[in-house]
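Colleague: coords below, sequence missing:
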C-alpha cells in the first residue's frame, strides 16, 4: 500500500517539555511560536525514547497535553502530544487529547511511543498504583493505540441533533460501546463526541529499520526516531505500509536532514540537540525559516484540519459492529 501524498515533504518540529514551558513564559518566544510554520509541532519529545537532548532538562511532571492546550491559545502550528503507555490509562489519554482536538478545531494529534526514557517503571500503568503487569513495548503500545482510537470514535459528532421541536438533542442510539479487550479493557463510550477532523491524528514513534513491522495498521503516520542515518531511513521508508514515515533529525544539521528526505523519508521531525538553556534551544528551533530551508514543504493554513493538511485518509472505523450504548430517544417537546 502506498502512503498518502500531502503534496510536498512534511516538515514538523518537536519541543521538549522544558522548551515548551520556556516558550510559554517568554513573550518573545510566544511571538515566534505564533508565526512558526511547521506542519505540526510535537510537544514533550523528551517523553519518547529517541536521541537524548544533552543539556535540556525535563520540565518536572508538566504534561504535554496541558502545554499543548496553553500554547494553542497563541495560534501557531498544529500541536501533537507525545505520550507513552506508562502512566495514563487509555481512557484518560483519549479524553485529554480529544478535548484538545476540539479546542484546536481539528488541529491536533497524539504521538505514541513504547517507553518513557525518564526512568519510569517498566510495567504499564503500575506507576499509577493499578497493579497492571503489562510489559512495555510495541505490543502494549499498539493495544493502547487501538483502545484510544476506539474511545475517540464512540460518540459520533453528527449524532448531536439539538432539535428542540422533537425534543431529540442527541441520537443516543448512535453512541457505541467500545468493548476493547486486550492488555487493558475499556467499555466506553467516551464522554466527548468526535472532533471536526473525526479523530486526532494518531502517530507511532519508534526506532530502527524494522519500525514498519511494529507500526499498527491504524496509525496515521510513523516517526522514525533516534536521529537515524540514511541507510536506516531508506530501509524503513522502502517497506510497504499505510502510514507515511517521518525521520527525526537535528535542527542544527539541516544538510543531513535534507539527505534523509533524499533517502526516501516522506518528511522530517526536527528537534533540538546540543548545549543551551531551554529558552535558547527553543529559540533556535522557532527561528529556523522552514519554508526557505525546505521549499515546497507542506504549510497548513491556520484553519486547515491537520488530517487534511497531511493528506491523510479518515481513520479506520473500529466500532462498525459495536452495540449501542444507549436506547434511541423518544420524541417529545423540549422545555
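Modeller: Thanks, I have it. What you see is a predicted model; the values in this text were computed from it and never measured. Numbering: from 1, shown residues only.

Colleague: Please make it C-alpha for all contacts and neighbour counts, starting now.
Modeller: OK.

Colleague: does the most centrally placed residue in the chain belong to a helix or a strand, and which?
Modeller: With distances taken as CA atoms, centre = their mean, residue 110 lies nearest the centre of the chain, 1.9 Å away. Assigned by DSSP states H and E, residue 110 belongs to strand 108-113.

Colleague: Around the closest residue to residue 104 other than its chain neighbours, count how many other residues there are.
Modeller: Counting by CA to CA, 6 or more residues apart in numbering, residue 104 lies nearest to residue 72, which is 6.7 Å off, once chain neighbours are set aside. By other CA atoms under 10 Å, 20 other residues sit near residue 72.

Colleague: try residue 311
Modeller: By other CA under 10 Å, 16 other residues sit near residue 311.

Colleague: what's the distance between it and residue 176?
Modeller: For residue 311, the distance to residue 176 (CA to CA, to the nearest Å) stands at 28 Å.

Colleague: before we move on, what about residue 313?
Modeller: Residue 313 sits 22 Å away from residue 176, going by CA to CA.

Colleague: In terms of neighbours, single out the busier of the two.
Modeller: Neighbour count, other CA under 10 Å: between residue 313 and residue 176, residue 176 has more, with 25 against 11.

Colleague: thought that one was touching residue 323?
Modeller: Yes: shown here, residue 176 and residue 323 form a contact pair, counting by CA atoms under 8 Å, at 5.7 Å.

Colleague: what sits in contact with each of those two?
Modeller: Contact criterion CA atoms under 8 Å, 6 or more residues apart in numbering; residues shared by residue 176 and residue 323: none found.

Colleague: before we move on, back to that, next up, the contacts around the residue nearest to the centre of the chain.
Modeller: Listed by CA under 8 Å, 6+ apart, the contact set of residue 110 reads 80-83, 97, 200-203.

Colleague: How about residue 265?
Modeller: The contact partners of residue 265, by CA under 8 Å, 6+ apart, come to 233-234, 237, 245-247.

Colleague: Most neighbours of all these, which one?
Modeller: Most surrounded of those: other CA under 10 Å gives residue 247, at 31 neighbours.

Colleague: For the residue nearest to the centre of the chain, give its distance to residue 173.
Modeller: Residue 110 is 28 Å from residue 173, where distance means CA to CA.

Colleague: Comparison target, given below:
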C-alpha cells in the first residue's frame, strides 16, 4: 500500500515567524512535503490569533525566497471577491511556476462581517454581497477556476511576421452566475503549468461542497475528506488516506512543527520529491477545459498594417 504524503498547516503566528527567519525559510524549502497551507486558521473554524499575515502576501514572499516548497493560500469570499482571489491565485502560480494553489473556505476568522443580509463581500461597500454559506464558497471556487482559464496561455504567440502578439479572440468572457455575477475575463493569462489546484476544507459531511457537473474542487481536506488534519502530538487516523496535514497550535513554534514533520517523514509518511508543480506532486488530473462556445472578449486580431 502506498504511504500517505505529508503536508503542514500554518496559523497566523507561524506565518509571521516563518517569514521573519531566513533559516526557517531554507529549512521549509528543503523539507520533502507535499504542500503547506498558509493561514489554515482563517477557514477551519479556529478563533483568530493575536497576529497574522495575508496568506497571499506570504505566498509572494515564499515564491521569491524559495525554490521547491509548495503551498496553498487560504482565502474566503467573506473578505475577497472571487475576481480578486483569482488574480492572486494566478499571479502566485506564475511566480512559483505552479507550486501554489488555493484553499477556499466559507468564513475568514480574521475578516469582519458585512451587512446581515449579505455578509460575504458586502462588507466592502462596493456592491451587493452574498450569503455566507457553503454555496457561496463553492461559487467562488468555480469563479476562480474559470477566470484562471479565461485567457489561454498558448494564445500568446509573439508572431513577428504578422505583428500579432496574442490571439486575443481566444480570450473569453466567463459569464459566471450564482452567488457572484462575473463577466470576465481575468486580466492575466493562465499559468504555463495550467489552472491552479483548488482545495476545500470539510471537518464534517455537512461541510462538504455541493456536487454538480462542474466541480472545481481538486482536493478535500479535513476529517470528511481524503486528507485529514491532525494536531501536532496526535496520531494519524486509522485506515487509508491519501495524505495528512500536520497542524501546530498558535502557541507551538514552526521549529517544533518542522521537527515533528521530519519524524513523520522518517516513519510512516512518504517524502514528496522537491520542486515541480503542486498538481504534479499530488498526481491530480488537469481540470476540464472551458466550453468552446463561450463568447470571445475581443475580435480576431489582424496583422499589423506596417508589416
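Modeller: Cool, the structure landed. Computed from a prediction, not measured in an experiment: that's the story for all the values here.

Colleague: any chance you could map the strands in the stretch 1-150 of the first structure?
Modeller: For the stretch 1-150 of the first structure, the strands defined by DSSP state E, counting those that start in this stretch cover 10-15, 40-43, 78-84, 108-113.

Colleague: State whether residue 268 of the first structure is indeed within a strand.
Modeller: Yes: checked against DSSP: H, G, I helix; E, B strand; the rest coil, residue 268 of the first structure lies within a strand.

Colleague: So what does it match up with in the second structure?
Modeller: Aligning on TM-score structural alignment places residue 268 of the first structure opposite residue 244 in the second structure.

Colleague: got a list of what that match touches?
Modeller: Residue 244 of the second structure touches 4-7, 227-230, 236, counting by CA under 8 Å, 6+ apart.

Colleague: sorry, back to before: corresponding residue for the residue nearest to residue 104 of the first structure in the second structure?
Modeller: In the second structure, residue 72 of the first structure lands on residue 63 (TM-score structural alignment).

Colleague: which ones are touching its match?
Modeller: Neighbour list for residue 63 of the second structure: 92, 95-96 [criterion: CA under 8 Å, 6+ apart].

Colleague: Pull out the buried members of the residues you listed.
Modeller: Buried subset of the contacts of residue 63 of the second structure (neighbour count, 16 or more other CA atoms under 10 Å): 92, 95-96.

Colleague: what's the aligned partner of residue 39 of the first structure in the second structure in contact with, if anything?
Modeller: Under the alignment (TM-score structural alignment), residue 39 of the first structure pairs with residue 34 of the second structure. If a contact means CA under 8 Å, 6+ apart, then residue 34 of the second structure has 5-7, 70, 271-272, 278, 281-282 as its contacts.

Colleague: Quickly note the distance from residue 202 of the second structure to residue 93 of the second structure.
Modeller: Distance, residue 202 of the second structure to residue 93 of the second structure, by CA to CA: 24 Å.

Colleague: Those two - which one has more neighbours?
Modeller: With neighbours defined as other CA under 10 Å, residue 202 of the second structure and residue 93 compare such that residue 93 has more, 27 against 23.

Colleague: okay, now the aligned residue in the first structure for residue 133 of the second structure: neighbour count?
Modeller: Matched across to the first structure, residue 133 of the second structure falls on residue 137, judged by TM-score structural alignment. By the criterion of other CA under 10 Å, residue 137 of the first structure has 17 neighbours.

Colleague: Verify the stated contact: residue 137 of the first structure with residue 114.
Modeller: Yes: counting by CA under 8 Å, residue 114 is a contact partner of residue 137 of the first structure at 5.0 Å.

Colleague: Which position in the first structure pairs with residue 18 of the second structure?
Modeller: Using TM-score structural alignment, residue 18 of the second structure pairs with residue 23 in the first structure.

Colleague: ignore the last one, residue 54 of the second structure
Modeller: Using TM-score structural alignment, the partner of residue 54 of the second structure in the first structure is residue 63.

Colleague: Contact partners for its match?
Modeller: By CA under 8 Å, 6+ apart, the contact list for residue 63 of the first structure reads 17, 44.

Colleague: do you know how far it is from residue 284 of the first structure?
Modeller: With the distance defined as CA to CA, residue 63 of the first structure ends up 23 Å from residue 284 of the first structure.

Colleague: can you tell me which residues contact the nearest residue to residue 134 of the second structure once chain neighbours are set aside?
Modeller: Spatial nearest neighbour of residue 134 of the second structure, excluding adjacent residues (CA to CA, 6+ apart): residue 106 at 5.8 Å. For residue 106 of the second structure, the contact set (CA under 8 Å, 6+ apart) comprises 43, 76-78, 132-134, 136-137.

Colleague: Residue 106 of the second structure -> the first structure?
Modeller: Residue 106 of the second structure maps onto residue 114 in the first structure, by TM-score structural alignment.

Colleague: Repeat that for residue 80 of the second structure.
Modeller: In the first structure, residue 80 of the second structure lands on residue 88 (TM-score structural alignment).

Colleague: Now do the contacts for the equivalent of residue 173 of the first structure over in the second structure.
Modeller: By TM-score structural alignment, residue 173 of the first structure lines up with residue 169 in the second structure. Residues near residue 169 of the second structure by CA under 8 Å, 6+ apart: 296-301.

Colleague: unless I'm mixing things up, residue 43 of the second structure is touching residue 77, no?
Modeller: No: Residue 43 of the second structure is not in contact with residue 77 according to CA under 8 Å; the separation is 10.7 Å.

Colleague: between these two, which one's more packed in?
Modeller: Comparing residue 43 of the second structure with residue 77 by neighbour count (other CA under 10 Å), the higher total belongs to residue 77, at 32 against 23.

Colleague: the helices in the stretch 151-300 of the second structure, which residues?
Modeller: In the stretch 151-300 of the second structure, the helices defined using DSSP state H, counting those that start in this stretch lie at 254-266, 278-281.

Colleague: So which of those helices is nearest residue 206 of the second structure?
Modeller: helix 278-281 (26.5 Å; CA to CA).

Colleague: how much does that closest one stray from the first structure?
Modeller: Here the mean offset of helix 278-281 of the second structure against the first structure after fitting is 1.0 Å, by mean CA distance after the TM-score superposition for the first structure.

Colleague: from the middle of its chain, how far away would stretch 153-166 of the second structure be?
Modeller: Remark: stretch 153-166 of the second structure is offset 30 Å from the chain centroid, using CA atoms, centre = their mean, to the nearest Å.

Colleague: helix/strand/coil for the counterpart of residue 151 of the first structure in the second structure?
Modeller: Matched by TM-score structural alignment, residue 151 of the first structure corresponds to residue 147 in the second structure. Secondary structure for residue 147 of the second structure, judged by three-state DSSP, is helix.
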